[in-house]
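Participant: Build the 3D model from these lines:
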Amino acid sequence: MNFQHTDDRRMLADSLNRFVAEQYGFEARDKIARSDEGFSRDMWQRFCELGIVGAFFDEAAGGFGGDGFDVAVVFEALGRGLVVEPFLDALIVGRALAHAGNDAQRALIAKMIDGAAIASFAHDEPGSHYESARVSTRATRHGDGWKLNGAKGVVQQAGHADVLLVSARTSGGEYDTAGISLFIVPRDAQGVSVRDHRKIDGGRVAEVSLDDVTLAADALVGNEGDGHATLTHAIGYGLVALASEAVGAMDVAKEHTLEYLRTRKQFGVPIGAFQALQHRMADVLLEIEQARSAAINAAAAVGEAGVARERALSAAKVSIGRIGARVAEESIQLHGGIGMTWELPLSHYAKRLVMIDHQLGDEDHHLARYIELGRAASK
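Facilitator: Predicted coordinates for the structure are as follows:
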């Protein structure tokens, strides 16, 4: 397997890293993250002008990439800057539409690539415990169209999105993979209620209620009842994105910690000279490289299908969850009390690493999923 990035990917990564370093410094990022919107529309537009969203899709969908490694290089750079603009949802919603959408729905991808539209992924529900097939929101036939009722939780930037990609059950039981359908729902549609709030790691999320939301027939994405396969496809790319974002954040936490160990003095010498701290830092460096390998493996597997793909994705999420928490804890402890202060960027990287574990399934969920997939494959 060739792990070298193409020239186009290296150019994209260089451009994005340079933009983040020059235009998205910590002070600017902190101001954006704590704003009423929780992101910057101006920055969103400027990022899109760099071609970031276009890298998520192949030429057939209007992009210029679409490979797992295209997603990885973008999100690693975004992780280094703790970027709060809604790129993860653009990726997941866009991949779902590219996978199963009709021509009109796929036109939304072009708007996201241009920065003209913001989409939110509304799938998780209160009490779902990360189970992708646990959908209680109902969609029933209403004339030629549909009527939706239910609730969605922790929807990224739903308060400022143009559309929501909503999962709803059209048949089957609450845990059945069959019978899940996907719908494009305008955020301002009658019956859509959004209550947003801040996240502890920056930005905003919302609780979304759907009360007799009436949709036309063409709001259905793909075939009725076949939405779970599309969800699995799109969420897989989201897992690659989160793993890569975590690696980028870990690299910055590592750099800040190494610099602190070199400059902070105790007993007249840099504290990095103490062997006990050297050993702890060496362990952190090894763990980060393991996380990087897991993210690379996920990016290589995401374009495939079947159990091997899903196990690679879950393995990466398990590694990222465990290692991200350790990097966060060790970096703060090696800094001492100053590591917890709001003014120091490190504390924000630590919070983001912990929160990444809880997006699209935490470490425990994916460990159980990895084991279950292995047992199913051995039968």
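Participant: CA only for contacts and neighbour counts going forward, please
Facilitator: Noted.
Participant: all strands of the stretch 201-350 of the chain, in order?
Facilitator: Secondary structure of the stretch 201-350 of the chain, counting by DSSP state E, counting those that start in this stretch: strands at 204-215, 220-221, 265-266, 269-270.
Participant: I'd like to know which of these is closest to residue 98.
Facilitator: Nearest to residue 98, of all the strands of the stretch 201-350 of the chain, is strand 220-221, at 10.1 Å by Cα to Cα.
Participant: Which elements pack onto the closest one?
Facilitator: Under the contact criterion of 3 or more Cα pairs under 8 Å, 6 or more residues apart in numbering; DSSP states H and E, strand 220-221 touches strand 180-186.
Participant: tell me the angle of the strand it packs on relative to strand 204-215?
Facilitator: Put simply, strand 180-186 runs at 100 degrees to strand 204-215, going by axes from the mean of the first three to the mean of the last three Cα atoms, to 10 degrees.
Participant: hmm, who's touching strand 180-186?
Facilitator: 133, 135, 162-171, 215, 219-228 (Cα atoms under 8 Å, 6 or more residues apart in numbering).
Participant: out of those residues, which are buried?
Facilitator: Neighbour counting by 16 or more other Cα atoms under 10 Å classes 133, 135, 162-171, 215, 219-222, 224-228 among the contacts of strand 180-186 as buried.
Participant: Following up with a second sequence; could you model it the same way so I can compare the two?
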Amino acid sequence: MDFDLSEEQSILKDSLDRLLADKYGFEDRKRHMAAPEGWSAQMWSQYAEMGLMALPFAEADGGIGGTPVETAIVMESLGKALALEPYFSTVVLGGSFLRFGADDDQRAEYVPAVAEGSLKLAVAQLERNSRYDLHHVETTATKNGDGFVLDGQKSVVLNGDSAGKFFVTARTAGGTRDEGGIGVFMVDAAADGVSVRGYRTQDGARAAEVTFDKVKVGSDDVIGDPEDGLALARRVVDAGIAALTSEAIGVMSAMHALTVDYLKVRKQFGVPIGQFQVLQHSAVDMFVAIEQARSISLYATMMADSDDADERARAMHAAKAEIGRGGRIVGENAIQLHGGVGMTMELAVGHYFKRMTMLDMAFGDADHHLRALAAKGGLMAA
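Facilitator: A predicted model of the protein is given here:
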């Protein structure tokens, strides 16, 4: 199997890497974080000009017709730069709901706006008591004529304070933990009854607590079957996990590069500490962990658009477990080899470690996915 990038993919990677190298240095990131939105509106516009927002959508819907490979390329580059813009929440998660669940009219209305960068999306599915279980839904959607009325609260909605539209999971029937009776609804952030409280997460990104109080949505705001939306939500999360594994590769690669550079310049006993064999071994352990993680990330990328839900889930469980394990090895070694300075806010490596920690926790940590994979009998079905 040929894993080399095509000419178009190489151009995409090189162009984005150059842009981020020029515009997204460590000090630039601090400035972007301090902006009212918590990210750079200028960079967002440049992403749109490059076609990044249109990347995963079909040409017939106003997109470019890219594959998960192109999304992986973008996410790895964004990970290396610790980019703050809501690309993941808008294009990967929100875009997946549009691609996999929306009807023709909904895609015609929203995809062009996402592609040009004017519409930002967020996915509101996590609740205070749900942990990592997508089927634990306490938010309710009560039938109201042709539409529904939503009541409930969603937590840690990524970039929720920047979104113009929310994709919300809500229960139309059944008990709190039933897998049936879950619908997906598209809700305007400015609708009556929607309140958003934004905040900064520990890695410098943005999230929000979103409350829905008797929020009315029409029948044209329902995404797919209002009583059978869990499969769609799981497919979207699988696409998100595949993208996050690619971002994690970018984060880990940056931590490794920063650490190797530090070993070359930090001196002890009159020589660079990189000459000490035990520290060289630690740097090699980091490299091996990255390459193992890269391999499983490639597999997750190839499975991201699979229609086989069981095989796709196995791939994502395996990838998330390995990414979490590898990320911890790389992060802990990076901090250890930098010494106390690695924990300070003034050095980039600590910020990368924070982001890697958040990536491990997103949609289930390594232990959660390892247990889920074991319950399925392993990566390959018997």
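Participant: Please, which helix or strand holds residue 152 of the second structure?
Facilitator: Secondary structure assigned from DSSP states H and E places residue 152 of the second structure in strand 147-158.
Participant: The first structure: matching residues for that strand?
Facilitator: Aligning strand 147-158 of the second structure against the first structure (TM-score structural alignment) gives residues 145-156.
Participant: how much does the matching stretch stray from the second structure?
Facilitator: Averaged over the aligned pairs, stretch 145-156 of the first structure sits 0.6 Å from the second structure after superposition, using mean Cα distance after the TM-score superposition for the first structure.
Participant: any idea what residue 336 of the second structure aligns with in the first structure?
Facilitator: Checking TM-score structural alignment: residue 336 of the second structure goes with residue 333.
Participant: mind listing what the closest residue to that match other than its chain neighbours touches?
Facilitator: Nearest residue to residue 333 of the first structure in three dimensions, chain neighbours excluded: residue 339, at 7.1 Å (Cα to Cα, 6 or more residues apart in numbering). The contact partners of residue 339 of the first structure, taken as Cα under 8 Å, 6+ apart, are 331-333, 346-347.
Participant: May I ask which of those has the most neighbours?
Facilitator: For the contacts of residue 339 of the first structure, the largest neighbour count, defined by other Cα atoms under 10 Å, is 27 neighbours, found at residue 331.
Participant: That residue and residue 200 of the first structure, how far apart?
Facilitator: 19 Å (Cα to Cα, to the nearest Å).
Participant: Aligned counterpart of residue 349 of the second structure in the first structure, please.
Facilitator: Under the alignment (TM-score structural alignment), residue 349 of the second structure pairs with residue 346 in the first structure.
Participant: Ignore what I typed, I meant residue 246 of the second structure.
Facilitator: Aligned counterpart of residue 246 of the second structure in the first structure: residue 244 (TM-score structural alignment).
Participant: what's the neighbour count on the closest residue to its match other than its chain neighbours?
Facilitator: Leaving out its chain neighbours, the residue that sits closest to residue 244 of the first structure by Cα to Cα, 6+ apart is residue 76, at 4.8 Å. Number of residues near residue 76 of the first structure (other Cα under 10 Å) recorded here: 26.
Participant: do the same with residue 113 of the second structure
Facilitator: By other Cα under 10 Å, 16 other residues sit near residue 113 of the second structure.
Participant: Setting aside sequence neighbours, what's the nearest residue to it?
Facilitator: In space, residue 113 of the second structure is closest to residue 119, 5.3 Å off (Cα to Cα, 6+ apart).
Participant: what sits against the aligned partner of that neighbour in the first structure?
Facilitator: Residue 119 of the second structure maps onto residue 117 in the first structure, with residues paired by TM-score structural alignment. The contact partners of residue 117 of the first structure, by Cα under 8 Å, 6+ apart, come to 108, 111, 161-162.
Participant: thinking again about what came up before, mind checking how far the match of residue 246 of the second structure is from residue 288 of the first structure?
Facilitator: Taken as Cα to Cα, the span from residue 244 of the first structure to residue 288 of the first structure is 11 Å.
Participant: One more: residue 378 of the first structure?
Facilitator: Using Cα to Cα, residue 378 of the first structure is found at 31 Å from residue 288 of the first structure.
Participant: just to revisit the earlier point, tell me which of the contacts of residue 117 of the first structure fall in helices.
Facilitator: If you go by DSSP state H, the contacts of residue 117 of the first structure have 108, 111 in helices.
Participant: tell me the secondary structure for the nearest residue to residue 81 of the first structure once chain neighbours are set aside?
Facilitator: Distance criterion Cα to Cα, 6+ apart; nearest residue to residue 81 of the first structure, sequence neighbours excluded, is residue 20 at 6.0 Å. Assigned state for residue 20 of the first structure: helix (three-state reduction, DSSP: H, G, I helix; E, B strand; the rest coil).
Participant: Name all residues that make contact with residue 20 of the first structure.
Facilitator: 77-78, 81.
Participant: Let me know which of the strands of the stretch 201-350 of the first structure is tucked in deepest.
Facilitator: strand 220-221 (a mean of 24; mean count of other Cα atoms under 10 Å).
Participant: That one against the second structure, how far on average?
Facilitator: Compared with the second structure after the fit, strand 220-221 of the first structure shows a mean deviation of 0.6 Å (mean Cα distance after the TM-score superposition for the first structure).
Participant: which residues of the first structure fall in helices?
Facilitator: Using DSSP H, the helices found in the first structure span residues 7-23, 26-33, 41-49, 68-81, 87-100, 103-114, 227-263, 275-301, 307-335, 345-356, 363-378.
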